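1. mind folding the following:
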Amino acid sequence: MVAMAAVPGRSAAAEPYPAAPVRLIVPFPPGGPVDSVGRLLAGKLGAELGQSVYVDNKGGAGGGIGAQAAASAEPNGYTLLLGSTATISILPLINSSVRYDPDRDFTALAIAATGVQIFVVNEKVPVRDIPGLVAYAKSSKRPLSAATGGSANPFFIAMFEKEAGVEFLHVPYKGTGPSLADVAAGHVAFTVADTSAVIPLVKAGQVRALGISSLQRSPLAPDIPTIAEQGFPGFEAGGWFGLFAPRGLPANVQRRLVDALAKVASDRDMNEQLLRLGLTPSWSVGEDAARNVRKENGRLRSVAATMNMQPQ
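-> As a prediction, the model looks like this:
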């Protein structure tokens, strides 16, 4: 009986929460932008909860393996998910093997930050802007190779292919880090990746930035023109990062997590570190977060329908 009492379960509704360490599933390998956000949030949330929050990297299937593990976990507050546009909004639209429903199987606790994508090529590719990339891709005898890591990345590349009337040869990778590494090494021509991951490589001269996918230039990279201003008005591709739990949390546990995250949201150091990661602090907590996620899920479903995109 003593051993059973020590195991967090549905009895969490009747005991102070948290009474044991909390697992935060990050559905991508260590080292990428999602992992960086997850570790930052784990440290700050753990301090507010007075209990350790540890990161469990479960990469694979574009984030689907980790997200499914979180969706299937006991809804007791001891398993959380570092969710993102990729795993919550996009992956169910493009991957027929996904078994979770983002609206049905998760409770949104908080959205912490937003980021945008930068289109980059390796230094061997003789283009310096988006029109040049389109012209080069159309004139090449073979499709230009594009590294795709995760799930948001191929979706955004597909959006651009539709807009520009070009077709790339998609080369899949397990995450942003490996895909960018091969572009920098000259093995793949082109990719799209988070600002936080790209800017250090741009500054080091390892890749060449062509355009950024926000509607306005980013203060983090003011010299990089938007794709919208280069002949594709309205083109926008980006994402958010936030914390989710399996649907069905006890009310006291959900309230405790939301209250703790509201304090994390006002933590100056937390937001400064998000900025250093190349992200914009864009907090919404509790029902506000849930509303924003539902809105984004609907928006991207409309985009996928416009593109006639079917799950593969």
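
2. can we go C-alpha only for contacts and neighbour counts from here?
-> Noted.

3. so the residue nearest to Gly248 when sequence neighbours are not counted: helix, strand or coil?
-> Nearest non-adjacent residue to Gly248, counting by C-alpha to C-alpha, 6 or more residues apart in numbering: Pro75, 5.5 Å away. Here Pro75 is recorded as coil under DSSP: H, G, I helix; E, B strand; the rest coil.

4. now do Glu229
-> Glu229 is classified as helix under three-state DSSP.

5. who does the longest strand along the chain touch, helix- and strand-wise?
-> In the chain, assigned by DSSP state E, the strand with the most residues is strand 106-122. Judged by 3 or more C-alpha pairs under 8 Å, 6 or more residues apart in numbering; DSSP states H and E, the packing partners of strand 106-122 are helix 176-184, strand 190-194, helix 195-203, strand 207-212, strand 238-246, helix 251-265, strand 280-285, helix 287-306.

6. this one next, for a side-by-side:
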Amino acid sequence: MNINLKKRRHLLATSAIAFLGWAPAQAMAQAQPFPSRPITFVVPFAAGSATDQLARALGQSLTNDTGQPVVVENKAGASGMIAAAAVAKAPADGYTVLITTNTTHAANEHLYKKLSYDPVKDFAPVTALGKGGQVMVVNPASGYKTVADVIAEAKKSPGKLNFGSGSSSSRIAGELFQQMAGVQILHVPYKSNPNAITDLLGGQITMMFADMSTGVPQIKSEKLRALGVTASKRSPMLPNVPTIAEAGVPGYEMGYWFAAYTPTGTPPAAIQRLNELLVRATASAQSKSFFDNSGSEAFTSTPDGLAKFQAAETRKWGDIIKAAGIQAE
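-> Presented below is the predicted three-dimensional model:
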């Protein structure tokens, strides 16, 4: 037999054996269950924030469910842009998840001229996680007892009343109220909602749209009066307070939401598994405690459902911001 032919056959046989040894290992690697190592939840806001609290509750549930640790990494600053940009550039393997809000994925593109990330192209939607509303509050000394009282005074004296805000959600709630009620109310900006609450308690501003965790304690102590909630239905935390839609502005609804995203290119199987885990996690005892104490509620979706919801919310926020004449920074 030709020596070269013998060498070729030997090489082919050796390659075949090597392949047979490699194939099962490769198959085992591909079949390895997800997750098989720790997952990182990146949060765009500081430790202790509502988003951070939710991320930690969800993370504990995922750990209980899978046996894998979940690390919560806070990357606060720049209205969430630092965290969003970091996740957009992370490996698309399903092990880095952005737990975020409407701030990074609906509002920022209308509030800033240039973003360090693309809220659509750079991310793969996983699931919505929760949503909540705010509460319209006034100082009891103001004499306003209903939403109708505020509207009547605002129409009587355009520009006389004012409202404070320390977040994009708080401000946009006030802008939408003006647009739908047909009134002019002066906006007073603050660095945070607690700062606005302080001035409201002191009588320096007329009203504000506060998040539940900030407003409810003041309402319960009767230091502030609640006139209406911004969500489409009443809050379990304030069951006797009507929605603003019920109180005189039909169709009014403005709230905030939480959602999970991974970098674009994440394998569909990993996204589906994360969706299953996170949807289940929103019903955990830890998550239920968060929702109950923050005045929000679980709200989940399919990945495609989140994409459609985000698109609708982005249009809504853009329309409100444009109508209010807010200039992008």
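
7. picking up where we left off before, starting at the chain centroid, how far to the next helix or strand after the longest strand of the first structure?
-> Using DSSP states H and E, the helix or strand that follows strand 106-122 of the first structure towards the C-terminus is helix 130-139. Here helix 130-139 of the first structure is found 28 Å from its chain centre; the criterion is C-alpha atoms, centre = their mean, to the nearest Å.

8. so helix 130-139 of the first structure versus strand 190-194, what angle?
-> Angle of helix 130-139 of the first structure versus strand 190-194, following axes from the mean of the first three to the mean of the last three C-alpha atoms, to 10 degrees, is 140 degrees.

9. ok, residues contacting helix 130-139 of the first structure?
-> Val127, Pro143, Leu144, Ala164, Val166, Glu167, Phe168, Leu210, Gly211, Ile227, Gln230, Gly231 (C-alpha atoms under 8 Å, 6 or more residues apart in numbering).

10. how about stretch 121-133 of the second structure, which residues of the first structure does it hit?
-> Stretch 121-133 of the second structure corresponds to residues 104-116 in the first structure, going by TM-score structural alignment.

11. what sits up against the matching stretch?
-> Residues from elsewhere that reach stretch 104-116 of the first structure, judged by C-alpha under 8 Å, 6+ apart: 71, 194-195, 212-214, 237-249, 254, 257-258, 261, 265, 274, 278-287, 289-290, 293.

12. rewinding a little: can I get the contacts of helix 130-139 of the first structure in CSV including distance to Ser89 of the first structure?
-> Below are the contacts of helix 130-139 of the first structure laid out as CSV (distance: C-alpha to C-alpha, whole Å):
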residue, distance to Ser89 of the first structure
Val127, 32
Pro143, 28
Leu144, 27
Ala164, 23
Val166, 25
Glu167, 24
Phe168, 23
Leu210, 26
Gly211, 24
Ile227, 22
Gln230, 27
Gly231, 27
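
13. can you flag the buried ones in the residues you listed?
-> Using 16 or more other C-alpha atoms under 10 Å as the burial test, those include Val127, Leu144, Ala164, Val166, Glu167, Phe168, Leu210, Gly211, Ile227 as buried.

14. now do the contacts for the first one.
-> This points to Val127 of the first structure. By C-alpha under 8 Å, 6+ apart, the contact set of Val127 of the first structure is Leu133, Tyr136.
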